[in-house]
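In: the sequence and its predicted three-dimensional model are supplied below.
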Amino acid sequence: MGATIKWDEVEQGQELPAAEYQVHRVNLVMYAGASGDFNPIHWNERLAKSVGLPDVIAHGMYTMAQGGRYVTDWAGDPAAVVDYGVRFSSMVVVPDDDNGATISISGTIEEKLPDKRVIVVLTAKSGDARVLSKARAVVQLA
C-alpha cells in the first residue's frame, strides 16, 4: 500500500491487502476533540457500562474514517476517493488495556468502471464482529 495505483493494474474481483488499525482510548479522546463529539460513552467506562454497553466504544465516524484511511492508503492519493459510504453494523469495544481494540479491514475490487474508476467493497471487523456493512468506495485511479 502507498504507491499510486493505476487502473490497468487492477482486476475485477482482486483482493486488496488487509490492514489492521489499533484503537486505544487516547485515540478516542483525540477524535472527540477533533470532531466535537464528547459523548462520554466514548471515553468514560463507568458511564458506558451504566447505559448497558460492554465498555467504552469507538465513535462510529472514527470507525468509518479507518475504512477511508484504508482506501486512501491503498490508492496512494486521498483525493482519489470520489465517493464513500458505510452502514454501522456493530460497535468497536475499546478496553482500557495496552492492546485496546483492533479494526481489521480488507477490500475487493467489485467493479472496474470505464472512466478509470473502481468500486472497492470493504470488510471491516473488530474481533468477530463486522463493524461496517455496505462499505464501499468509488476510487479514481491513474
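Out: Structure received. Numbering: from 1, shown residues only.
In: contacts, neighbours, all on C-alpha from now
Out: Fine.
In: give me the contact list for the top helix by length along the chain.
Out: As assigned by DSSP state H, the longest helix anywhere in the chain is helix 60-75. Helix 60-75 is contacted from outside by 1-5, 16, 19, 21, 28, 31, 78-81, 84, 86, 88, 91-92, 103, 105, 122, 124, 131-132, 137, 139, 141, using C-alpha atoms under 8 Å, 6 or more residues apart in numbering.
In: and for stretch 114-132?
Out: 7, 63-64, 67, 86-92, 101-113, 133-142.
In: which of those count as buried?
Out: Among these, the ones that count as buried by 16 or more other C-alpha atoms under 10 Å are 7, 63-64, 67, 86, 91-92, 101-112, 133, 135-141.
In: strands - which of those residues land there?
Out: Counted as lying in strands by DSSP state E, out of those, are 86, 101-112, 133, 135-140.
In: can you tell me the centre-most residue of this structure?
Out: In the chain, the C-alpha nearest the mean C-alpha coordinate belongs to Gly67, at 2.4 Å (C-alpha atoms, centre = their mean).
In: now that residue: how far from Ile103?
Out: Remark: distance between Gly67 and Ile103 (C-alpha to C-alpha, to the nearest Å) = 9 Å.
In: comparison target below:
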Amino acid sequence: MTDFVEGAELPSLRVHLNRTDLIRYAAASGDFNPIHWNDRVADSVALPGVVAHGMLTMALGGRLITDWLGDPGAVLGYQVRFTRPVPVPDLVSGVDPDADTAGAEIDLTGKLVSVTEAEDGTRVGKVDITVKFDGRTVLGRSNATVRLP
C-alpha cells in the first residue's frame, strides 16, 4: 500500500526503448520527423544518432504518475523542460547480439514534495519527477499536480 504523504517516494520505473518503440510512437502520434528514425538525418543536425521523441519521454513520466495513482484522471497538471535527447541505437532483436538488452534504458523516479487541501476538501499533491538516460537527466523541471486518494 502506498502512503500518499509528503516526502513519499514513488515506485521507480525502468523502460527499455528500441527503434520499434519509436516507430509505434510515430504512428500513434503522427510525428514522423526523420530524426526519430533516420540516422543520416539525425547526424546531419548534430544529434547523437536517432533520438526518442521528447513527447514519448514525457509520456513515460506521466506513466510513472498514473501507475502510482492508479487513475489517469487524477493528473491535474504536468509540465517538463526537455534538456537532453535520448539516443536509441539501431539494433534488431534476433539479428544483433544483445539487442534485447541494449538500447535506451530510461529510469524514472518521483517524490511527493507537497500535499495541500483544496477548498472542496480534496487533497492535492505536487510530484517531482526525475527521468534519466545513461545516468543523466533528460527532463528538467518535471513535475505533476495530482488529486490524491
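Out: Everything's here; your move. All values derive from a computational prediction rather than experimental measurement.
In: any idea what the TM-score is?
Out: With the length set by TM-score structural alignment, normalised by the length of structure 1, the two chains reach a TM-score of 0.90; 136 aligned residues with a C-alpha RMSD of 1.3 Å.
In: ok, back up a step: the aligned residue in structure 2 for the residue nearest to the centre of structure 1 and Ala46 of structure 2, how far apart?
Out: Matched to structure 2 by TM-score structural alignment, Gly67 of structure 1 sits across from Gly61. Using C-alpha to C-alpha, Gly61 of structure 2 is found at 26 Å from Ala46 of structure 2.
In: against Ala80 of structure 1, how distant is the residue nearest to the centre of structure 1?
Out: 14 Å.
In: cool, His24 of structure 1 as well?
Out: Using C-alpha to C-alpha, His24 of structure 1 is found at 28 Å from Ala80 of structure 1.
In: try Phe38 of structure 1
Out: Distance of Phe38 of structure 1 to Ala80 of structure 1, computed by C-alpha to C-alpha: 31 Å.
In: of these two, who's got more company?
Out: More crowded of Phe38 of structure 1 and Ala80, by other C-alpha atoms under 10 Å: Ala80, with 19 against 15.
In: need the nearest residue in space to that one, chain neighbours excluded.
Out: Gln140 (4.8 Å; C-alpha to C-alpha, 6 or more residues apart in numbering).
In: so Ala27 of structure 2, which state does it fall into?
Out: helix (DSSP: H, G, I helix; E, B strand; the rest coil).
In: structure 1: which residue goes with that one?
Out: Residue correspondence to structure 1 (TM-score structural alignment): Ala27 of structure 2 is matched to Gly33.
In: so how many other residues sit close to its match?
Out: 11.
In: ok, now Glu117 of structure 2?
Out: Applying other C-alpha under 10 Å, we find 12 residues neighbouring Glu117 of structure 2.
In: check Lys49 of structure 1 too.
Out: Neighbour tally, Lys49 of structure 1, other C-alpha under 10 Å: 13.
In: was I right to think it contacts Trp43?
Out: No. Using C-alpha atoms under 8 Å, Lys49 of structure 1 makes no contact with Trp43, being 11.2 Å away.
In: mind listing the shared neighbours of those two?
Out: Val56.
In: what range in structure 1 matches stretch 41-48 of structure 2?
Out: Using TM-score structural alignment, stretch 41-48 of structure 2 pairs with 47-54 in structure 1.
In: show me what contacts the residue mapped onto Ala135 of structure 1 from structure 2?
Out: Mapped onto structure 2 by TM-score structural alignment, Ala135 of structure 1 lines up with Ser142. By C-alpha under 8 Å, 6+ apart, Ser142 of structure 2 lies in contact with 78-81, 128-130.
In: Val51 of structure 2 too?
Out: By C-alpha under 8 Å, 6+ apart, the residues touching Val51 of structure 2 are 35-37, 42, 85-88.
In: again, 7 Å this time
Out: Neighbouring residues of Val51 of structure 2 by C-alpha atoms under 7 Å, 6 or more residues apart in numbering: 35-36, 85-88.
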